[in-house]
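Visitor: coords please:
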Amino acid sequence: MILPVIMTGGSGTRLWPLSRGNYPKQFLSLNGEQTMLQQTIARLKGLDHQPSMLICNEEHRFIAAEQIRQLDVEHSGILLEPEGRNTAPAIALAAFKALENNKNIEEPILLVLAADHVIENKYEFHKSVKHAYVHAQDEKLVTFGILADKPETGYGYVMRGESLESKSEFSHNDLTSFRVSNFVEKPNLAMAQSYVDSGEFYWNSGMFMFKASRYLAVLKQFRPDIYEACKKSMQQQTVDNDFIRINKEAFLACPDESIDYAVMEPICQKIDRAEAIVVPMNAGWNDIGGFSALWQVSEKDNKGNVFNGDVKATDTKNSLVISDDKLVALVGVNDLVIVNTKDAILVAHKDKAQEVKSIVNELKKEKRSEATFHREVYRPWGKYDSLDSGERFQVKRITVKPGAKLSVQMHHHRAEHWVVVSGTAKITNDDNEILLTENQSTYIPIGVVHALENPGVIPLELIEVQSGSYLGEDDIVRFEDKYGRS
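Guide: Sure thing, here's the model as predicted:
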């Protein structure tokens, strides 16, 4: 049976300021009401498969878990990487875990997917997956090649070799699969055009399918260092709610390498190419690699504009405008990308929007929080929005989900004032436990152990005013935490 493995890593640079290091694009709703992660899981419906397994960064774990919970679907666990080491190690962790979970039943075939791809045609996606399944059962390593209808310099390419159409055992769903001849790096425009003209190249989708044991065997053959590091890291696991933690020290010793470099390219270059198969996919695929790609896949008005939020425009064409919290007005402009969030505004020509990464790099050099965090930050219990700050004070709007509780904690450098706006707050303040409702407040002195809980059935909203000599999030001493953060 198929075991979907969904990789949810990301740096949050290409769609900044919508995405950030702490909230990359797969957790955003960019092309519909569901987030990209949720769409990835939802499009699997109709395939015969086990519950999905997620590979997740430690910092993104609660966001991923909450978005799965919203779908009300089962999963096979959320494997936490202590630190990103690229796709080859991530898939190895999933392969080891899949074999561990399926010792007494048929070995699963991994369907490796990225959480941040748009696929518009679910039927064609399923068609290619079912076709690839036949090859994966035959011990092949399968990659999915996207039909290239235009030259793209932002994608790698897969060059196809001999057709397998004549072999009846590989005939399925009227698709033709091919042996992989070569993997090609991102080309210049002229070379990309020649690839498209030849008809022998596909865009490299980054999606794969193979048996867990076969992947590990090939990885061990070509990259024993990655294999051994991942094997060692999986020998010490701890389970924390939905999350599976591994040996951090062992994993940090693992090299940073993609599956293309570690496994797929060596197969094509050093042993029989019959091991690697490419299955074409024509399913409206897009990896949303930048704002131009987002504009392309979005529904447009009769002037080619994509507006999301409070936007007014006159004499404006072919522009993408996204606004979180205020009116954006445009007069007499074309081909612009304008993104307004609560703490940052991006204005770029659509053809230059890819260069936003250089802005993010500058922010990182200056150690500015906007590179990593939104003003609104999500936590397992809810979220907070930093409304204002100054010397020795900070104001936040805190939202606590029904039944959720913040950690039992104290602060060495700040006091806090809480004013309930709506809902009911159950508050522990030193040795006292109180219930507060709308328009009621309390004061938490420096050094006092305290906790905040929502015992009600509607979200709790409160305003928190912090005052003191240091207001950083690292001034939290946790004594007890239901989310395993103490």
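Visitor: alpha carbons only for contacts and neighbour counts from here, please
Guide: Fine.
Visitor: What is the neighbour count of residue 324?
Guide: 15 (other CA atoms under 10 Å).
Visitor: surely it meets residue 344?
Guide: No. Using CA atoms under 8 Å, residue 324 is not in contact with residue 344; the gap is 10.3 Å.
Visitor: How about the contacts made by residue 126?
Guide: 44, 47 (CA atoms under 8 Å, 6 or more residues apart in numbering).
Visitor: State the helix or strand in which it lies.
Guide: helix 122-137 (DSSP states H and E).
Visitor: Give me the buried positions along that helix.
Guide: Buried residues in helix 122-137, counting neighbours by 16 or more other CA atoms under 10 Å, are found at 124-137.
Visitor: residues making contact with the helix or strand following that helix?
Guide: Downstream of helix 122-137, the first helix or strand assigned by DSSP H and E is strand 141-147. Strand 141-147 is contacted from outside by 128, 132, 135-136, 158, 201-211, 214-215, 275-282, 285, using CA under 8 Å, 6+ apart.
Visitor: In this structure residue 88 contacts residue 254, no?
Guide: No. With contacts counted by CA under 8 Å, residue 88 stays clear of residue 254, the gap being 10.1 Å.
Visitor: Give the residue from these two that has the larger number of neighbours.
Guide: Taking other CA under 10 Å, residue 88 and residue 254 do not tie; residue 88 has more neighbours (23 against 18).
Visitor: In three-state terms, label the more buried one for me.
Guide: Following DSSP: H, G, I helix; E, B strand; the rest coil, residue 88 is assigned to helix.
Visitor: Second input sequence below; structure requested for side-by-side comparison:
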Amino acid sequence: MDMLIPVILSGGSGTRLWPLSRKNRPKQFLALMGENTLFQQTVLRTTKLDQAQAPIIVCSEDHRFTVAEQLQELRVGGASILLEPAARNTAPAIALAAMQAASSDPEALLLVLPADHLIGDEASFTDAVRRAAPLAADGWLVTFGIRPEAPETGFGYIKRAESVSPDGFKVAQFVEKPDSATAERYVASGEFDWNSGMFLFKAGRFLDELKACSPAIHDAVASVYATAKPDLDFVRFDKTAMAAVPEDSIDYAVMEKTKHAAVVPVSCRWSDIGSWSALWDASEKDADGNATQGDVVTYDTRNTLVRSHDRHMVATIGLDDVVVISTPDATLVASRDKVQHVKQVVDGLNRAGRSEHLAHRQVYRPWGSYDSIDMGERFQVKRIVVKPGSVLSLQMHHHRAEHWIVVSGTAEVTCGEKVFLLTENQSTYIPLGVTHRLRNVGKVPLELIEVQSGSYLGEDDIVRFEDVYGRA
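Guide: Take a look at the predicted model:
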């Protein structure tokens, strides 16, 4: 196999798995199956491929530190993290990655993978990539078709045409998600595969086809790429230039138009985890068909998915074909055949100006995390955890004062002109309007309780003067 560069698309919002998946931490960054997140599983999958280089990752600015931290947990270095200042669908995202790769080697093979897919048979997937590599090296734009296990209406399909290699076929047609009768006909014909959204092609070849099939997208992305600026471990692009890029998927922009689309069929126990029902399908189940996680007790319950969060028990009685998802600030209860309507709930929360679709109660930051334990009209209580060696920005607030009580670890506190240490069971007061900073100078996580009081407690009441993460 020639040099292979994985391209991992991590820009999805994952609204169909609410309330667990939210805008600030969508499904690709959650450990839905196993210890690693779906994003981490995707990265690890690529390390098993011959000639695989460090990945190119395309994600939103909001998730940049999550990506960096999850790569660090895997001890995967050298990745290029491209930050999309605005989401423009998969064709522009892949074009940015292709331009990044082509700047070093236009002949490099790009393996494009969504970050939120689950593959149960990784050996079959790895074998499919090896079988597809000669086709990609010959100039084909290869997509991977999943051999259908059932007449699924939630996926697009690819119709195979004549063979172009021992393992690949020319694409006859891409078709949209069908109704039940059409899906049954597709599966019965033996000529159709599920459209996986995974691709393999040369970087330069893809850009040539993009320019031929969708020149407006190609030229607009080229203008965006010309604005690239390194920032810490990331590559930033101009937001105004990105907003001018036409929005389109790779299927519409290239794959349905090119004469060089090929498909390599594969059976690898694939799932896009596109709904809670799909997660139930992919999960291990007990004798009653229940898939559970967390502190869960079931009685007279069958074919049900139940997930609980830390320090919270969920008990079910007399349920059949139901989904129960509990988080600290929201609980979803739905029939398993109605979970596709979760998006309507998220849309309703957005219209109502609520925040439960945006962020969890526990919010992750590059320095650690905070959990809003309690809040009222003029107060809020947070549990803050700061990673060893990490430091928050030098900041101040116009509308609130803060009390800090150290639970464990050692804190270096800057409060106005004073800098001092606090250890377990010690506390301090940060008056309204005073510049302050918190640093973990120890080798273990710093945990503290913060009590805020004031007329306004929103996260946007922060004025940053210095910040090692570039947020000042």
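Visitor: on average, how far is the helix holding residue 126 of structure 1 from the matching bit in structure 2?
Guide: In the superposition with structure 2, the average deviation recorded for helix 122-137 of structure 1 is 0.8 Å (mean CA distance after the TM-score superposition for structure 1).
Visitor: and that helix, how far out from the chain's middle?
Guide: Taking CA atoms, centre = their mean, to the nearest Å, the mean C-alpha location of helix 122-137 of structure 1 is offset from the chain mean by 23 Å.
Visitor: circling back: now the common contact residues for residue 88 and residue 254 of structure 1.
Guide: residue 226.
Visitor: wait, isn't residue 85 of structure 1 in contact with residue 256?
Guide: Yes. Counting by CA under 8 Å, residue 256 is a contact partner of residue 85 of structure 1 at 4.4 Å.
Visitor: These two: who's more crowded?
Guide: residue 85 (19 against 15).
Visitor: ok now do the more buried one, which residues does it touch?
Guide: Taking CA under 8 Å, 6+ apart, one finds 254, 255, 256, 257 in contact with residue 85 of structure 1.
Visitor: What residue in structure 2 is paired with the third one?
Guide: Matched across to structure 2, residue 256 of structure 1 falls on residue 247, judged by TM-score structural alignment.
Visitor: roughly how far apart are the residue nearest to its match when sequence neighbours are not counted and residue 95 of structure 2?
Guide: With CA to CA, 6 or more residues apart in numbering as the measure, residue 88 is the residue that lies nearest to residue 247 of structure 2, at 4.5 Å, once sequence neighbours are left out. Counting by CA to CA, to the nearest Å, the gap from residue 88 of structure 2 to residue 95 of structure 2 is 11 Å.
Visitor: ok, now residue 244 of structure 2?
Guide: The gap separating residue 244 of structure 2 from residue 95 of structure 2 is 15 Å, by CA to CA.
Visitor: Next: residue 352 of structure 2.
Guide: With CA to CA as the criterion, residue 352 of structure 2 and residue 95 of structure 2 are 36 Å apart.
Visitor: compared with structure 2, how much does the longest strand seen in structure 1 deviate?
Guide: Ranked by residue count, the top strand of structure 1 under DSSP state E comes out as strand 201-211. Here the mean offset of strand 201-211 of structure 1 against structure 2 after fitting is 0.4 Å, by mean CA distance after the TM-score superposition for structure 1.
Visitor: between that strand and strand 141-147, how many degrees?
Guide: Counting by axes from the mean of the first three to the mean of the last three CA atoms, to 10 degrees, strand 201-211 of structure 1 lies at 150 degrees to strand 141-147.
Visitor: Read off where strand 201-211 of structure 1 ends up in structure 2.
Guide: With TM-score structural alignment as the criterion, strand 201-211 of structure 1 aligns to 192-202.
Visitor: Then stretch 462-469 of structure 1?
Guide: Using TM-score structural alignment, stretch 462-469 of structure 1 lines up with residues 448-455 of structure 2.
Visitor: which other residues reach the matching stretch?
Guide: Outside of stretch 448-455 of structure 2, the residues within contact range by CA under 8 Å, 6+ apart are 378-385, 399-408.
Visitor: Surely residue 18 of structure 1 and residue 339 touch.
Guide: Yes. With contact defined as CA under 8 Å, residue 18 of structure 1 reaches residue 339; the gap is 7.3 Å.
Visitor: about what we covered before: what's the longest strand of structure 1 packed up against?
Guide: strand 109-114, helix 122-137, strand 141-147, strand 157-163 (3 or more CA pairs under 8 Å, 6 or more residues apart in numbering; DSSP states H and E).
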